[in-house]
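**Student:** Dropping the sequence and predicted coords here.
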Amino acid sequence: MSHKFKPLDDRDWPESITSLRDGFAGRLNVYRVMAHHPDLLAAWAPLRQHVVRGRAMTDQQSEVVILRTGHNLRAPYEWAHHVSRARAVGMEDARIATLAAALESMAEDDRVLARAVDELMTGARLQPGTRQAVISLVGDHGLFDLMATVGFYSVLGFIVNSFDVPLDAEVAAELQARPAP
C-alpha cells in the first residue's frame, strides 16, 4: 500500500469533514483514504446518499450492478465488501458467484443488469436493446441510477486498486469464516 495514502486514523482526520468521520466515511477504509482530499469526500457524500440509499433499484439489483462493476475492475476490496452486502440483503453465494462468470450463467434479470454494466465499462454506452431491457426491469430512473452506480463504484475501484486499500476488519473476518464465492 502506498504509505502516503493509507486510511487516515481519527487523529489525522481533517477537521473540515469531522461530521463525515462519524458517519459513513469513518466506517470504511476506502473513505478513510479518500479523506486525504477532504473537499472531494465532502462533495462525494450527497451522491453516495443517492446511489446507496435513494436509488430506484432494489437492494439486490444494486448489489448485482456493484458486484459486476467490481468484477470488471478486478477490485478485490469492492468484491469482498459487496459479497458481504449482497449476503446481508438475502443473496445466496451461488447467485453471487455467477456475477463473476459469463452472462449465460446468470438468471435473466441479473444478466440484463450485468450486460448493461459490461457495455458501459467496455464501450461507454448502452446498446438500444440493453437500454430497453434495463428500463423494463428497473424503470427510467433505475436506468440512470444503474449508470450512476457504475460510475460511482468505478471511482471507488480506482482508489482501492491504486492504493491497495486493505479490507475493513469486519469484512475480512466474515470472509475468513465464510469465504467469498
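**Tutor:** Ah, there it is. Just so you know, these numbers come straight off a predicted model, no measurement behind them.

**Student:** contacts, neighbours, all on C-alpha from now
**Tutor:** OK.

**Student:** how many neighbours does residue 140 have?
**Tutor:** Residues contacting residue 140 under the criterion other CA atoms under 10 Å number 15.

**Student:** That one and residue 40, how far apart?
**Tutor:** Noted for residue 140: a distance of 28 Å to residue 40, by CA to CA, to the nearest Å.

**Student:** got a list of what residue 119 touches?
**Tutor:** Residues near residue 119 by CA atoms under 8 Å, 6 or more residues apart in numbering: 125, 126, 127.

**Student:** Residue 75 reaches residue 157, doesn't it?
**Tutor:** Yes - between residue 75 and residue 157 there is a contact at 5.7 Å, judged by CA atoms under 8 Å.

**Student:** State which helix of the chain is the longest.
**Tutor:** Assignment by DSSP state H gives helix 128-162 as the longest helix of the chain.

**Student:** Distance from that helix to the middle of the chain?
**Tutor:** Counting by CA atoms, centre = their mean, to the nearest Å, helix 128-162 is centred 10 Å from the centre of its parent chain.

**Student:** In addition, the following structure is provided for comparison:
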Amino acid sequence: MTRPFLPIPDSDWPAEIDDMREGFAGQLNVYRVMAHHPDLLRAWSGLRAHIVHASALGRARAEVVILRLAHRVSSSYEWNQHVARGLSAGLSKPRIASLRGPLAGMGQDDAILAGAVDHLLDHSKLPPAQMAQLEDLIGRPAVLDLMATLGMYLTLGFLLNSTNCPLDADIATELAQNAPELRV
C-alpha cells in the first residue's frame, strides 16, 4: 500500500533542512510535502527565490501567468493559493475569473500572457511572432522569467495533483471570506 505524501509537521521535520523550516519551506503545505525529499527542497530554494522575489515579470503579471497555468493543469491548490496572491497583487476578481476562460474574454495584456502560457503548454515553444509580441509587452528578461515561472509552477502542479496536497488553512479561510466565488 502506498503511503500518502502528507505535509511534514514540525515534529517530523528532516534535520538536514532544519534551517529552512522557519522560512518559506515551513510556511506552505506544498513545501512541507516537498520536504519528503530534503535535497530537492534545498535545490528548489534558489529558483523559487528568483521567481517569487526578483522576476522581471513583476508581481501582477506573474500571478496572471501562474493562475492561467494552475487552471490549465487543474491544480486547485495553485489556483486557490494564487487567487489570494493575485488579489493582494491588485488583480480584480473579474480579471482573475477571466483567466479561466477564453483569451477573447481577457484584457489585451492578459490575453498575450495567457496565450503564451497556452502555447508553451500545448507546443513546448513559442513561434517567432508570439515571442516578438511578448517581448514588446514585457521585455526580453521577463520573457525568460515567464518560461522559468511556467516550468517551476508546472513542476509544482505535478507534485500537488499527484500528492493531493491539502490547501493551507489560512488560504482556505481567506478565500471563504474574500472570494468564495473564485475558489475551486
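**Tutor:** The structure has been received and is ready for your questions. Model, not experiment: these values are computed from the prediction.

**Student:** For the contacts of residue 119 of structure 1, which ones persist in structure 2?
**Tutor:** Contacts from these that recur in structure 2, judged by both residues aligned by TM-score structural alignment, their matches' CA atoms under 8 Å, are 125, 126.

**Student:** nearest to residue 92 of structure 1, of the contacts of residue 119 of structure 1?
**Tutor:** Set against residue 92 of structure 1, the nearest of the contacts of residue 119 of structure 1 by CA to CA is residue 126 (28.0 Å).

**Student:** number of nearby residues for the closest one?
**Tutor:** Quick note: residue 126 of structure 1 (other CA under 10 Å) scores 19 neighbours.

**Student:** how close does it sit to residue 47 of structure 1?
**Tutor:** 22 Å.

**Student:** and what of residue 75 of structure 1?
**Tutor:** For residue 75 of structure 1 relative to residue 47 of structure 1 (CA to CA), the value is 21 Å.

**Student:** neighbour-wise, which of these two wins?
**Tutor:** Shown here are residue 75 of structure 1 and residue 47; by other CA under 10 Å, residue 75 has more neighbours (23 against 15).

**Student:** Which residues are in contact with the more buried one?
**Tutor:** By CA under 8 Å, 6+ apart, the contact set of residue 75 of structure 1 is 157, 160, 161.

**Student:** Among those, which one sits closest to residue 151 of structure 1?
**Tutor:** The closest of these to residue 151 of structure 1 turns out to be residue 157 (CA to CA; 9.7 Å).

**Student:** correct me, but residue 31 of structure 2 touches residue 41?
**Tutor:** Yes - contact criterion CA under 8 Å: residue 31 of structure 2 and residue 41 qualify, at 7.3 Å.

**Student:** Now do the shared contacts for these two.
**Tutor:** residue 25.

**Student:** tell me the average deviation of the longest helix of structure 1 from structure 2 after fitting.
**Tutor:** By mean CA distance after the TM-score superposition for structure 1, the fitted helix 128-162 of structure 1 averages 0.6 Å away from its aligned residues in structure 2.

**Student:** which helices and strands sit right next to the next helix or strand after that helix?
**Tutor:** Sequence-wise, the next helix or strand downstream of helix 128-162 of structure 1 (DSSP states H and E) is helix 169-177. Helix 169-177 of structure 1 is packed against helix 76-88, with contacts defined by 3 or more CA pairs under 8 Å, 6 or more residues apart in numbering; DSSP states H and E.

**Student:** Show me the contact partners of the helix it packs on.
**Tutor:** Residues outside helix 76-88 of structure 1 that contact it (CA under 8 Å, 6+ apart): 60, 63, 66-67, 70-71, 92-93, 96, 156-157, 160-161, 165-167, 171, 174-175, 180.
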